[in-house]
Every structure is written in C-alpha cells, then in structure tokens.
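Student: my questions concern the predicted model and sequence given below.
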Amino acid sequence: MKTLTLSEKELPFDLDLTFSCGQIFGWKKSGNIWKGVHNGRIITIRQDNRTIRYSGCDKKVLYHFLGLKDNIPEIYQSICTHIAKFTHEKQDLFFLERFLLSKGIRILRQDPWECLFSFICSSNSNVRTIGKRIGLLMENYGTCCSIGENLFPEPLAMGAIDEESLRKCLTGYRAPYLMGTAEYIITHPDFFLKISSLSYPDAKKELMILPGVGPKVADCVLLFGFERMEAVPVDIRIRKIITAQYQDIIPGEKGTKTLSYDTIADFCRSYFGPYAGYAQQYLFATRDVRQELSV
C-alpha cells in the first residue's frame, strides 16, 4: 500500500469518524481497513496515527477525496466567530462539546453521480438497509472490477433496468426515482457541470428537478458532491437537535412546535456561517445512533 503522512496543518483527521458519520454509503470496514468505491475505482484506506495507507488511487485523488486541504482550526474559528456575532458573544457550550467529540471528521469530496445515486437510495431508511440496498444494486448492475467487487451502476446501466428488477434490490418506491434520474442524466450529459457552475440556491433548485430529489437529498449532494459548505441537510436527527437546543433563538420561531426545513437550514447558515455544512456534520456525528443501528 502507498503511504501519506499527515502534517500538522492536515490534523486533526479521523478516518473512522469520517466514513461512519453518515455522509457516504457502500464503504465497508474489515479490521482497520476501509474499502469502497470512489470515482469509478475500488479504493482501500487505513489510518495508523498520522500515516494513511491506501491503494487504488494516486495521492492527489486521495488527498482531494478525504478533504485534507480543509483547515479544521480555521473552520472551527469561523463557526465560533459567527456564533459569537449571532449571540452577542455568548458561548455555545453545546456545540463546543460536539465539536470536540467529532473534530477529526472531514467532508468527503464524492463523485457527484455516486453521491446522488447513494442518497436517493438512502431516503427513509436506516443504515443497515441502505447498505444492503446499495450492495445489491452494485452486485447486480455495477461493472465488475474483480471477484466480488463491483462499482456503482452507471446511468446507462440504471436507465436500462426495469422497475420490477430494481425492486428486487430492496429499492421499493425509490425504483422509479433511480430510473428517472438516470434517464435524465443520460439525456443531459452536462448536468453535473452545470450544477457546479450555479450558485447554491440555483444549484439546489436544479437538482430538485430530478425524480426522488427533495431538499434534503439535494443538500446532501451539494455538500458531499460539490463542496457547497453552506448546504445543511436537515433530517429527523438534525431537526431534533436544532429544535431542542436552538429553537428559542431562531428569529420569529419561539414557541413554534414544528420548524420548517428551510427555517432550520437558514438558521444554521446564519448561526454557524459559511461552514454550516461542517457544523451540521459535527452535530450529526454525535447524535444517538443506538436506535437506528438496532433497526
């Protein structure tokens, strides 16, 4: 395996936290080695303190994929500065605690198609079911690289599968979404290039044209596939955290029982600043995972 030694500016970094915090699917851990697909390649990665050992890609690809260019102390300082501005210098001890528990996380830079495919598959599911679903789709329709190892199905492959066959891969109501999205990407080959050139609001609207892509999936794709750090995916866990900890300081929302998706996401951008996506991931990573793992 090749090696990459992390410098001080590339720390903190925690491979296990990064791959287990809900931002990527289809990767599996065996011993201390993570293995999965990125940008049409099978990659293996392990971490031994400051040393990253890897195979299946070159250093430049790995460095970008793992988000190692991100300066975590600067990101944290930016978040704290915006919190202080919002609260008039009042400390947020709740967020500080969550950051200290999860500061080794990086936002991965995923392939846009693989990210989009994965998050359509992930809707309204627990971690185990998502893994089974994606595994079956890769096994049945992904290009075979070696014995027992397949890539994510390409749009052309997904567009050629009938709905009944897709449902056999545990996709359920998501089957026509996967088919429709694949067909759209096939007929609009410059779609991802277009998304990368748009502003965050316009890119989100464009993504939501796709079947099965609502606000949450669109924000996941923008954050994890396009480096839009202002994107804040709001699922039931983040909704509970924001409602419990911050509802009283959300402008005009004190006493409101149910906050809208946009209200929560807009608050996070105002409160945490341009790295609200990172802040969201710190909060998400420290949620109580016992219930969803037991399903």
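Tutor: Received, thanks.
Student: could you use CA atoms for every contact and neighbour count after this?
Tutor: Fine.
Student: residue 135 reaches residue 26, doesn't it?
Tutor: Yes - if you go by CA atoms under 8 Å, residue 135 and residue 26 touch, sitting 6.6 Å apart.
Student: for comparison:
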Amino acid sequence: MIERTAPSLNLRKTLLCGQCFRWREIAPDVFSGTVGNRHLTLTQQDLPRLRQDPFWCIYFDLNTDYETLRKQLSALHPNLNKAAQHGCGIHILRQEPWETLCSFIISQNNNIPRIQGIIDRLCGETEACSPAAFQNGPAVHPFPQPETLAALSETDLAPLRCGFRARYILDAARKVADGNVNLEALRTAPLAEARAVLMQITGVGPKVADCTLLYGLHRMDAFPVDVWMKRAMGQWFPGVDPVSFGSAAGLAQQYIFDWVRSGASEEEIPG
C-alpha cells in the first residue's frame, strides 16, 4: 500500500455513510465515538494527528491508496465516475468483525437512532448516548464479546428492546463463540463461501452477510444490496452487475449510496 496523507479522509462522509453506529456528531463537524476500549473526539482539522497513533491509523484505513481506487472505479461507468467524485474521501473503516456482525443484525428493518439506542444499551450504557453524554465522557463501554452474550437468554436481552432480533443476536453469539463461525477465516475465504458461512446464522441474509464482510472484515469485494440499493442500481446502473466493479466493489457501493442519498445524482457533475 502507498503512504497517504490523513487529509484524504472525509470524516463526515466516512462516519455518516451507514457503515458504523457508535459515532455521533456532537456539535457541527465535531465527531465522537467509541472503538473497542478507546474513545475519541475529533474534527476534520484533527486528522493529521491520527497518523501518529497506529490504532487510529489502522481503524481509519489511512494507508490505503483511496485516490487510486477512486480513479479506477471512475473509469468503469459514467455514473460511477460522478458518484466517485461526490464521494471523494470516503474510507472503509477497519472495524471489529464481531461488533460489525452483531450491529448489522440489529440494523435489520430499523432506523439509525433506534439501532444506536439498542447498541448503546447492549454496551451497558445507563442512558442513551446523546451528544451531551459524549461530550461529558470519557466513559468507555466496549462492545460485549460473543462469549458473554452466548450465555444469555432472550429474556436477558429484553431490556435492549430489540424485538425479534434478540434471537438472531444470541444465535450469532453462540455460533461465533463455539467456533462454528470463524470470522477471521472469512478474511481470505472465497466471497461466496464466506457469505454462505455467515448465512448459517439465524436471521442473517445476503445483505447482513455482505455488510459484515465489507465493514467488519474489510472485504472490499463485497457489495451489500438491500431494497434501496437495488432501486439505485436499477435507476443509475441498469443491467450492470456489481461484480463488474471488481475488487473495490464495496467502495463503489459507498460512493453510490452517498451520491444518491445526498441528491447529487439529480445534479450535473462535471466528468
């Protein structure tokens, strides 16, 4: 990988593009979040110092040459060129696989505030992580390990108010804890095989599996498709198979999501 400078990262686009749930914008352009047993508050101007900390440098994927990837994707389709220009600065975070799997199980048929609330309660927060709560840190509440959750029951999870997802969370925790689903092994397994392994978990379909692979295992060849993305592909990329986007298809998905969600797809972006 080619050494890159931290300013290539667009913090807002990266943290608010739907790939993570434990970050909040606590004030205009001020972001605060918990990763593992660490808590961080920063602005776009703070990015250069991230390179000095190996943990955050890896987490924000600062050593990947996103500019080259963006140019490669831009050459594949005129609308992907527009989306890639608009999404310049999006990075795929290097998140912890188990937390990512569990978080996207919770995300099913759910909205962002409710997803965040369930995850806050799962992590042992005594109150919802409002902007004020983040500002008044530095309390850190790590995501519970699968072994911890595997020993619980649906009744134990009732305070989370996660509904039908409680059964899915427990099944995922037990399969990961007992080794039936080896998340680390999925980093290098063929994509279809890795997806099939994750789909052994109750309630995990192709979309949650691909989100886990892309956002939790940094499998940029994964391209999560839900109803919304299927509609976007049909409108702006008719007849295009995401496989044609190649090894950075997941980054293309993020560009498309950001482009269409922002309304920029309705505007003329110079090619």
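Tutor: Sure, I can see it. Because the structure is a prediction, the values reported are computed rather than measured.
Student: kindly provide the distance from residue 59 of structure 1 to residue 104 of structure 1.
Tutor: Residue 59 of structure 1 sits 20 Å away from residue 104 of structure 1, going by CA to CA, to the nearest Å.
Student: oh, I was asking about residue 46 of structure 1
Tutor: Residue 46 of structure 1 is 15 Å from residue 104 of structure 1, by CA to CA.
Student: those two: which is more packed in?
Tutor: Using other CA atoms under 10 Å as the criterion, residue 46 of structure 1 and residue 104 rank with residue 46 on top: 21 against 17.
Student: what sits closest to the more buried one if chain neighbours are left out?
Tutor: Leaving out its chain neighbours, the residue that sits closest to residue 46 of structure 1 by CA to CA, 6 or more residues apart in numbering is residue 33, at 4.7 Å.
Student: the one you found - how many residues pack around it?
Tutor: Other residues close to residue 33 of structure 1 by other CA under 10 Å number 15.
Student: tell me who's in contact with residue 225 of structure 2.
Tutor: 206-207 (CA atoms under 8 Å, 6 or more residues apart in numbering).
Student: trace it over to structure 1, please.
Tutor: Counting by TM-score structural alignment, residue 225 of structure 2 lines up with residue 234 in structure 1.
Student: repeat for residue 33 of structure 2
Tutor: So residue 33 of structure 2 corresponds to residue 36, using TM-score structural alignment.
Student: so residue 43 of structure 2 makes contact with residue 29?
Tutor: Yes - with contact defined as CA under 8 Å, residue 43 of structure 2 and residue 29 form a contacting pair (6.0 Å).
Student: between the two, which has more neighbouring residues?
Tutor: residue 43 (15 against 12).
Student: what's the match for the more buried one in structure 1?
Tutor: In structure 1, residue 43 of structure 2 lands on residue 47 (TM-score structural alignment).
Student: and the gap between that match and residue 18 of structure 1?
Tutor: For residue 47 of structure 1, the distance to residue 18 of structure 1 - CA to CA - is 11 Å.
Student: also residue 131 of structure 1?
Tutor: 16 Å.
Student: go on, residue 228 of structure 1?
Tutor: For residue 228 of structure 1, the distance to residue 18 of structure 1 - CA to CA - is 17 Å.
Student: what does residue 211 of structure 1 give?
Tutor: For residue 211 of structure 1, the distance to residue 18 of structure 1 - CA to CA - is 28 Å.
Student: more neighbours: these two, which one.
Tutor: It is residue 18, of residue 211 of structure 1 and residue 18, that has more neighbours when counted by other CA under 10 Å, with 22 against 17.
Student: give the equivalent position in structure 2 for the more buried one.
Tutor: In structure 2, the residue matched to residue 18 of structure 1 (TM-score structural alignment) is residue 14.
Student: equivalent analysis for residue 111 of structure 1, please.
Tutor: Looks like residue 111 of structure 1 aligns to residue 96 there (TM-score structural alignment).
Student: what does residue 131 of structure 2 align to in structure 1?
Tutor: In structure 1, no residue is equivalent to residue 131 of structure 2 according to TM-score structural alignment.
Student: what helix or strand is residue 25 of structure 2 on?
Tutor: Per DSSP states H and E, residue 25 of structure 2 falls inside strand 23-27.
Student: which strands and helices lie in contact with the helix or strand following that strand?
Tutor: Downstream of strand 23-27 of structure 2, the next assigned helix or strand under DSSP H and E is strand 30-35. Using 3 or more CA pairs under 8 Å, 6 or more residues apart in numbering; DSSP states H and E, the elements in contact with strand 30-35 of structure 2 are strand 23-27, strand 38-42, helix 131-135.
Student: can you list the buried residues in the first one?
Tutor: Neighbour counts using 16 or more other CA atoms under 10 Å place 23-26 of strand 23-27 of structure 2 among the buried residues.
Student: what angle separates that strand from strand 38-42?
Tutor: 40 degrees (axes from the mean of the first three to the mean of the last three CA atoms, to 10 degrees).
Student: and the contacts of strand 23-27 of structure 2?
Tutor: 15, 31-34, 130-132, 134-135.
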